[in-house]
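Student: okay, predicted coordinates and the sequence, questions at the end:
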Amino acid sequence: MQNRSVPSSQVLIDEERAQAHLLQSEKLASIGQLAAGVAHEINNPVGYVFSNLSTLAGYVQELIKLIDAIDSTASLDELKQFKQSSDYDYIRSDVQDLIRESEEGIERVKLIISALKDFSHIEEDAFTYADLHRGIETTLNLVNNELKYKADVEKEFAELPEVECLPSQVNQVVLNLLTNAVHAIENRGTIYLRTGCEGEYVWFEVEDTGKGIEQAQLAHLFEPFYTTKPMGEGTGLGLSLSYSIVTKHSGDIQVFSEPGEGTRFRVWLPIQQSACPQEVVE
């Protein structure tokens, strides 16, 4: 039987398809990783709203009895006595607090659902102008449950123009960098989020006060399956996916780190995709 070699172009296509499948798997894994935290973030406000509704239902019954008593009491003094026995003053005050807390809880749920909606369009392929800060805030709302136990978040946002991009994919980059920052912090630390604009580019960066990265590892960070985490704790695809997304946007990622001094990732994106690529400098 004659052996036929596979054309190099076909090999390249197969490799690209395999990489696309791997990157898509990492996207889905990221969403799966968020699920437990998002469920907790939603369950907390829903829990106390449900509790408040139960209390409000009891108060409504007491108020209905008080209103019905108007028709059955023989004198105003008797009505006043009934009002005092029903703890009307306390109910009147507590009802306002319960309604305010419930409104805040529902607003929190709406915010998380809105963030999920913004984040979920992982298959979008049409560039559009978007507010970079909104994307960062969206992602922060999704990972809040994981962040709040490990780090304080400090934001230093500059005034930015809207950026021509694939918003949900940029959000994926923010998510990956935030996740890495959290995992780099062993006890409790700080994560800094900064943005800026220089010439035809905008940038955002995520800096942590974690353990840092060895210099020998820096050159391999964006390679598929390369990870500095212990075996079983990372796929090694998060930064590779981020690099692929940023490259697709004609941008660049820089990383600065020293062992024991934390790590800073800075992402550069052109404001317009028609802008000529240029080398960005610190």
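Tutor: The structure has been received and is ready for your questions.
Student: from now on I want contacts and neighbour counts done on CA atoms only, so please keep to that.
Tutor: Noted.
Student: the strands in the stretch 101-250 of the chain, which residues?
Tutor: For the stretch 101-250 of the chain, the strands defined by DSSP state E, counting those that start in this stretch cover 128-130, 151-156, 163-165, 189-198, 201-208.
Student: run through who's touching stretch 46-54.
Tutor: Outside of stretch 46-54, the residues within contact range by C-alpha atoms under 8 Å, 6 or more residues apart in numbering are Leu98, Ile99, Glu101, Ser102, Gly105, Ile106, Val109.
Student: that older thread, now the strands of the stretch 101-250 of the chain in TSV, with mean neighbour count and distance to Gly47?
Tutor: Formatted as TSV, those follow (neighbours: other C-alpha atoms under 10 Å; distance: least, C-alpha to C-alpha, whole Å):
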stretch	mean neighbour count	distance to Gly47
strand 128-130	14	34
strand 151-156	14	25
strand 163-165	21	38
strand 189-198	18	29
strand 201-208	22	33
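Student: so which of those gets nearest Leu177?
Tutor: Closest to Leu177 of the strands of the stretch 101-250 of the chain is strand 201-208 (C-alpha to C-alpha; 6.5 Å).
Student: from the contact counts, what lies against that closest one?
Tutor: Packing partners of strand 201-208 (3 or more C-alpha pairs under 8 Å, 6 or more residues apart in numbering; DSSP states H and E): helix 167-184, strand 189-198, strand 263-270.
Student: dropping in the other structure now:
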Amino acid sequence: MGSTTPLTNGGDLNFQSIFENAVVGIFQTDLAGNYLCANPALAHIYGYDSVADLLAAQPNAHARLYVDPEQRQRFIDLMAQQDTLTNFESEIYRRDGSRCWISETCRVVRDTNGQMLYFEGFVQDVTAQHIALARLQAAEQDLQQKNQELEATLHQLQKAQQELIHAEKMAALGQLVAGVAHEINTPLGAIRSSIETINLCTERSLPLLPTVVRQLSDPVFEQFAALCGQSRSESLALSSRERRQYKRQIMAQLDAQGISNTDGWAETLIDLGVLSPAPELLTLLQTPQGQQVVELAHQLALLDRSTHTITTAIERAAKVVFALKTYARMNQNSEKVSAQVVNGIETVLTLYHNKLKHGVEVVRRYEPVPPIPCYADELRRYGQTLIHNALQAMEERGRLEIVVRQAQSHLWVEIIDSGCGIPAAVLPRIFEPFFTTKPAGEGNGLGLDIVRQMIDKHQGKIEVTSRPGCTQFRVGLPIDDAPHV
């Protein structure tokens, strides 16, 4: 099939120029693997300074080219069966011993009797694509492992709910579990969605990337690079109204240029951060190749944003899981430890994030305070009870202020809510066991009694003031272990 004359035996000056200046490797080898001719691009891919050095070394014929020695025989067998071979990928050794991946597109040259004379074809360095794919696969495997860990944590949390539901000191655990489960499921959903986007974009973009980019002229490549750069630098937080306004403006511009599918291209440009398309970009969208370039930039932008979403989701999930583990860790020996009260408060706020984020303004006023000797697990639970009561009093809408400060020998924690307040007739009785103003089934009146016992155990103080719109619990804890009277 085709000519039996090697490239070195003829060809006009134009063909010779294409051969010498091509960006892909071009070669002819005899059946034993000796290079009959090669262009500078092939020598560069294999790590040789010149074609002469490559022809002198003959790494293919001397079995020094393929990392897997059997790959050369696979190549010969497939060529004998098919006469042509497209995108045959192999890992090879370069001259300095480093490795790279190549993609070969070849054909067999036969004589008039059908006997194989030599092979000729093209070689492209696809190492970058392999590295990108390997990184994506590693990231996906890592994410799947993290998903499994999060799901296992969620399962443990649900099991703990069943074991602790009957204890009054954990009376709010049922609602807490639901909130934490939601907080974990939200980043899990974001991760799953982003992985699906990454997989879809990988399937669509990576196979096209080398072919499309290789065919681009310099001006079009510069526009492609600019779109990719803009999509990474822009962080648009448009409202639905703003997005509709920009979309209408862009659709009008596209329609004026006679570009079809204005709705879809307007959405794509906004995703890329292009709110006012330049004339050059509008011209680019008027050609099939230009549309392919813009869509490829869009797919790469989706890959980048999905990776950012995954990173954010993992950080959020890790924070929730860390808070959950901190909260669940029990001090079995009931011994005092030196701990920062603020850390315990932040753990509780993290676990209640689902209740706080929709309508509660949290104001933190933390002064620098020293760690104190305390039963850290019990202090976290008193903080949970007071914050939980405050949220109920506000019906999860309002202002929650938390103050931590030092006054002489005590560290004071104040929890202030903007709820309905505690009636004056009820206020003296709130620490009585089994006294509650909640409807039947919502409490048995032990929560604040347990809080008072915890504070007494720490030789501390608890004070309450209340009026409609402002209820304040003030807890004073000794800074050292000396007896206080």
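Tutor: Thanks, I have the structure now. A quick note: this is a predicted structure, and the numbers were derived from the prediction, not measured.
Student: quick one on the thing from earlier: among the helices and strands packed on strand 201-208 of structure 1, which is nearest Glu233 of structure 1?
Tutor: Closest among these, using C-alpha to C-alpha: helix 167-184, at 9.7 Å.
Student: now that closest one against strand 263-270, angle please.
Tutor: Interaxial angle, helix 167-184 of structure 1 versus strand 263-270 (axes from the mean of the first three to the mean of the last three C-alpha atoms, to 10 degrees): 170 degrees.
Student: helix 167-184 of structure 1 corresponds to what range in structure 2?
Tutor: Under TM-score structural alignment, the counterpart of helix 167-184 of structure 1 in structure 2 spans residues 376-393.
Student: switch the strands of the stretch 101-250 of structure 1 over to TSV; also include distance to Thr227 of structure 1.
Tutor: Formatted as TSV, these follow (distance: least, C-alpha to C-alpha, whole Å):
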stretch	distance to Thr227 of structure 1
strand 128-130	31
strand 151-156	22
strand 163-165	27
strand 189-198	20
strand 201-208	17
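Student: among these, which is nearest Leu175 of structure 1?
Tutor: For Leu175 of structure 1, the closest of the strands of the stretch 101-250 of structure 1 is strand 201-208, at 10.2 Å, according to C-alpha to C-alpha.
Student: in structure 2, what residues pair with the closest one?
Tutor: Using TM-score structural alignment, strand 201-208 of structure 1 corresponds to residues 410-417 of structure 2.
Student: that stretch vs structure 1, average offset?
Tutor: Aligned to structure 1 and superposed, stretch 410-417 of structure 2 gives a mean residue distance of 0.8 Å (mean C-alpha distance after the TM-score superposition for structure 1).
Student: determine how far that stretch lies from the middle of the whole chain.
Tutor: 38 Å (C-alpha atoms, centre = their mean, to the nearest Å).
Student: repeat that for stretch 182-198 of structure 2.
Tutor: Its chain's C-alpha centre and that of stretch 182-198 of structure 2 lie 9 Å apart, by C-alpha atoms, centre = their mean.
Student: and the end-to-end length of stretch 239-258 of structure 1?
Tutor: 18 Å (C-alpha to C-alpha, to the nearest Å).
Student: run through who's touching that stretch.
Tutor: Residues contacting stretch 239-258 of structure 1 (C-alpha under 8 Å, 6+ apart): 23, 26, 165, 169-170, 172-173, 176-177, 212-215, 218, 221-225, 263-270, 273, 277, 280.
Student: again, but for stretch 230-238 of structure 1
Tutor: Leu22, Leu23, Glu26, Asn176, Glu223, Pro224, Phe225, Tyr226, Thr227.
Student: now list the buried members of those residues.
Tutor: By neighbour count, with 16 or more other C-alpha atoms under 10 Å, these hold Leu22, Leu23, Glu26, Asn176, Pro224, Tyr226, Thr227 as buried.
Student: contacting residues for Asn145 of structure 1?
Tutor: Per C-alpha under 8 Å, 6+ apart, neighbours of Asn145 of structure 1: Gly37, Val38, His40, Glu41.
Student: quick one: map it onto structure 2.
Tutor: Aligning on TM-score structural alignment places Asn145 of structure 1 opposite Asn354 in structure 2.
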